[in-house]
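Enquirer: Structure of the sequence below:
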Amino acid sequence: MNDQAFYPIGTPGQPWGAAEKADWLSRQVRRRSYADEVVSVIERLRPRFDVEEYGRLQYGGESFPLFAIRSRDWNGDRPLALVTGGVHGYETSGVHGALRFVDKHADDFAGRIDLLIAPCVSPWAYERIHRWNPDAIDPNRSFRENSPAGESAALMQLIAPARERIVMHIDLHETTDTDESEFRPALAARDGKPFEPDGVPDGFYLVDDSERPQPAFQQAVIEAVSKITHIAPADADGQIIGSPVVAPGVIRYPLAKLGLCAGMTDAPYKTTTEVYPDSPRATPEQCNAAQAAAVCAALEYVLAHR
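Expert: Have a look, this model is predicted:
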């Protein structure tokens, strides 16, 4: 099967130009409402937390406000923990897991650590259930200076004044069946490369920073999440998504080098969660709960080891 048979846009071996990107964009359909499903939840949290609009994305005739949630008792002398979700808009539990954490658990950390939560970094992609923004750019490869992605640039600007205080950053993601059926083939087509099929791991896993690994921190998160949903096993080659498994449910990437969200700070503790919502062994409720549990475990570990 050649690339063209696998993905309907572009010419195999040739990166997309403006025409192919416009073709791709014309096929994107709004499937759900950021205002109804995300902003409305944030609004209900305003009586208990400080909410700010940290940016606004303009795409065509659409405008998307970007919201961050802060601890009500914010104290600039305390360490700061950053929670991000929805960098890939289609990864639903990243968004709703972050909001669940705020609603059900953030109060438990009042007075102990400052919290900054950006629950839906990519609202246009949330509505289209997609990985990219309208320019066919992946925000989660764009956390670098002069970012080509407005989503990434806005988030980096938000954290800039407090960047040195950030001791922990947990970025909430999912790995889905559509990664293999849609998003990886689209990426290969966009970049003019052959699509190389891989597997989709069945279960939860974490991505640590290969430049500054924190194995005990990762393991604390895995242990907490394992009480809610199953942890992804290694494949026959001892890998998860092509990377060696260094501990149960843990792989490592060079986060900053790849422009990943979890690599945009120098926080000593950082991780990317990956839930598998398409598993027959997991429900949407479990996925959201697993994300919230991961945040809680990460925070408790950091507080206990500072």
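
Enquirer: CA only for contacts and neighbour counts going forward, please
Expert: Will do.

Enquirer: all helices for the stretch 101-250 of the chain, in order.
Expert: For the stretch 101-250 of the chain, the helices defined by DSSP state H, counting those that start in this stretch cover 123-128, 150-159, 177-178, 184-191, 215-225.

Enquirer: What lies in contact with the lengthiest helix in the chain?
Expert: In the chain, assigned by DSSP state H, the helix with the most residues is helix 284-304. Applying CA atoms under 8 Å, 6 or more residues apart in numbering, the external contacts of helix 284-304 come out as 81, 83, 93-94, 96-98, 100-101, 105, 112-113, 167-168, 170, 172, 217-218, 220-222, 224-225, 228-229, 269, 273, 275-277.

Enquirer: Next, the buried residues of that helix.
Expert: For helix 284-304, a neighbour-count test (16 or more other CA atoms under 10 Å) marks 286-299, 301-302 as buried.

Enquirer: repeat for stretch 66-80
Expert: Residues of stretch 66-80 classed as buried: 66-72, 74, 79-80 (neighbour count, 16+ other CA under 10 Å).

Enquirer: cool, stretch 52-70 as well?
Expert: By 16+ other CA under 10 Å, the buried positions in stretch 52-70 come out as 54-55, 57, 65-70.

Enquirer: Span of it from start to end?
Expert: 8 Å (CA to CA, to the nearest Å).

Enquirer: So which residues make contact with that stretch?
Expert: The contact list for stretch 52-70 (CA under 8 Å, 6+ apart) reads 49-51, 114-121, 123-124, 134, 150-151, 154-155, 158.

Enquirer: How far does that stretch sit from its chain's centre?
Expert: Offset of stretch 52-70 from its chain centre (CA atoms, centre = their mean, to the nearest Å): 17 Å.

Enquirer: Over to stretch 256-269?
Expert: 12 Å.

Enquirer: who's in contact with that stretch?
Expert: With CA under 8 Å, 6+ apart, stretch 256-269 has contacts from 87, 140-144, 152, 156, 163-164, 166-171, 209, 212, 214, 217, 254-255, 270-272, 302.

Enquirer: number of nearby residues for the residue lying closest to Ala136 once chain neighbours are set aside?
Expert: In this structure, Ala136 finds its nearest non-sequential neighbour in Lys21, 6.6 Å apart by CA to CA, 6 or more residues apart in numbering. The number of residues packed near Lys21 is 17, by other CA atoms under 10 Å.

Enquirer: Could you also give me the structure for this next sequence, so I can compare it with the first?
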Amino acid sequence: MQSSFYPIGTPGVPWGEAEITAWRARQQRQRSYADEVLAAIDRLRDRYDVVQYGQLDYAPDIYPLFALRSRGWQDGRPVALVTGGVHGYETSGVHGALRFADRDAADYAGRLDLLIVPCVSPWGYERIHRWNPRALDPNRSFRPDSPAPESAALMALVAPIADRVRVHIDLHETTDTDETEFRPALAARDGQPFTPGSIPDGFYLVDDVDAPQPGFQDAVIRAVSAVTHIAPADAHGEIIGSPVVAPGVIRYALRSLGLCAGLTDAPYRTTTEVYPDSPRTTPALCNEAQATAVRAALDYVLGQ
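Expert: Just a heads-up that it's a prediction; the model follows:
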């Protein structure tokens, strides 16, 4: 656990441009968006319409943004939206979405139109970071006039079909680095003290406090529990500081917090969270849990 102040900035003083530049200089590419994500999307081109919905110009790097759209798209058909990699470091969100697209999506042909966006934040994916290069969290930036280009591009993609989106499942994960890097960096950036917390050991969901769907959330939890373990409540009956309202389920104000899952008014929405650093699971099981969560969400909605 980090006990000293984050190595950039002055305690109690929010970052300015100099601190953001210093932070960005510390971020090194650790994996390849082209090799690990774009290559996987290319292998799916014979089954999907691959749509480029934007491009991020973070000189010297340029990142094309792609979505997978069902073949035979019909304007009157309900849409299922699957998003991953809003936080680029959350690996299973990206590869869980790709696994679902490769293995499972054909089972829903003709029943739902699928829009799958596997990696919303490729700069963060390559650097295994939560933020974009402007030290902004895309998952707090889904709001009008978004300051995060990743979020703005996804909002523009979804806007024309937002009223058709019946279900949106946003795939995330929590790692040990939330406590050792990301939350300390957030506190330093905002000029706030860092208060250590804990990482939930297992899978859980974030429902919408303003439009809860307990049956929907429960269906996803039950399906995923056959793949990996569900995070228990802590001693206070909470997960990450929020009351547990059902096994493995908490609630956030999705829209007002600018979260990706609040992007539309879809009646069925959830954010998944898995914990790949747990000794009780593996990265492969986390990918499987994410794909299973998508299937369970779609099956529940079709059953309604």
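
Enquirer: So after superposing, what's the score?
Expert: Put the two chains on top of each other and the TM-score (TM-score structural alignment, normalised by the length of the second structure) is 0.99; 304 aligned residues with a CA RMSD of 1.0 Å.

Enquirer: Which two among the buried residues of stretch 66-80 of the first structure are spaced furthest apart?
Expert: Leu66 and Pro79 (23.7 Å; CA to CA).

Enquirer: Look up how far Ala118 of the first structure lies from the closest residue in space to Thr283 of the first structure that isn't next to it in sequence.
Expert: Once flanking residues are discounted, Thr283 of the first structure sits nearest to Pro277: 6.8 Å by CA to CA, 6+ apart. As judged by CA to CA, Pro277 of the first structure and Ala118 of the first structure stand 21 Å apart.

Enquirer: What of Gln286 of the first structure?
Expert: Distance, Gln286 of the first structure to Ala118 of the first structure, by CA to CA: 21 Å.

Enquirer: Same check on Tyr59 of the first structure?
Expert: Per CA to CA, Tyr59 of the first structure is found 20 Å from Ala118 of the first structure.

Enquirer: Check Ser226 of the first structure too.
Expert: Distance of Ser226 of the first structure to Ala118 of the first structure, given as CA to CA: 25 Å.

Enquirer: These two: which has the busier surroundings?
Expert: Neighbours around Ser226 of the first structure and Ala118, counted as other CA under 10 Å, are more numerous at Ala118. The numbers are 25 against 18.

Enquirer: Can you get me the start-to-end distance on stretch 96-110 of the first structure?
Expert: Taking CA to CA as the criterion, the two ends of stretch 96-110 of the first structure lie 21 Å apart.

Enquirer: Likewise for stretch 253-268 of the second structure?
Expert: Start-to-end, stretch 253-268 of the second structure (CA to CA) is 14 Å.

Enquirer: what does stretch 230-248 of the second structure give?
Expert: OK, stretch 230-248 of the second structure end separation, CA to CA: 6 Å.

Enquirer: Report the distance from that stretch to the chain centre.
Expert: Distance, stretch centre to chain centre, for stretch 230-248 of the second structure: 20 Å (CA atoms, centre = their mean).

Enquirer: May I see the buried residues of that stretch?
Expert: Neighbour count says stretch 230-248 of the second structure has 230-233, 238-239, 244, 247-248 buried, by 16+ other CA under 10 Å.

Enquirer: How about stretch 14-26 of the first structure?
Expert: 16, 20-21, 24.

Enquirer: again with stretch 210-226 of the second structure
Expert: For stretch 210-226 of the second structure, by 16+ other CA under 10 Å, it's 212, 216-218, 220-221, 223-225.

Enquirer: Please identify which pair of the buried residues of stretch 230-248 of the second structure lies farthest apart.
Expert: The largest separation in those, counting by CA to CA, is between Ile230 and Glu238 at 13.5 Å.

Enquirer: Which residue in the second structure aligns with Ile251 of the first structure?
Expert: In the superposition onto the second structure, Ile251 of the first structure corresponds to Ile250 when matched by TM-score structural alignment.

Enquirer: Need the residues that contact whichever helix or strand that match is part of.
Expert: Using DSSP states H and E, Ile250 of the second structure sits within strand 249-252. Strand 249-252 of the second structure is touched from outside by 204-209, 212, 217, 239, 242-245, with contacts defined as CA under 8 Å, 6+ apart.

Enquirer: for stretch 139-150 of the first structure, same thing?
Expert: With CA under 8 Å, 6+ apart as the test, stretch 139-150 of the first structure has contacts from 57, 87-88, 122, 132-133, 137-138, 151-153, 156, 256, 258-261, 263-264.

Enquirer: just the buried members of the residues you listed?
Expert: Buried among the contacts of stretch 139-150 of the first structure by 16+ other CA under 10 Å: 57, 87-88, 122, 132-133, 137-138, 151-153, 156, 256, 259-261, 263-264.

Enquirer: first to last residue in stretch 43-54 of the first structure, what's the distance?
Expert: Chord length of stretch 43-54 of the first structure, first to last residue, is 15 Å (CA to CA).

Enquirer: distance of Pro254 of the first structure from Phe217 of the first structure?
Expert: Taking CA to CA, one finds Pro254 of the first structure at 17 Å from Phe217 of the first structure.

Enquirer: wait, Ile9 of the first structure
Expert: Here Ile9 of the first structure is placed at a distance of 42 Å from Phe217 of the first structure (CA to CA).

Enquirer: can you check Glu62 of the first structure too?
Expert: The gap separating Glu62 of the first structure from Phe217 of the first structure is 40 Å, by CA to CA.

Enquirer: Gln239 of the first structure too?
Expert: Distance from Gln239 of the first structure to Phe217 of the first structure, by CA to CA: 20 Å.

Enquirer: Equivalent analysis for Glu43 of the first structure, please.
Expert: Distance from Glu43 of the first structure to Phe217 of the first structure, by CA to CA: 32 Å.

Enquirer: Of the buried residues of stretch 52-70 of the first structure, which belong to helices?
Expert: Nothing among those maps onto helices, per DSSP H.
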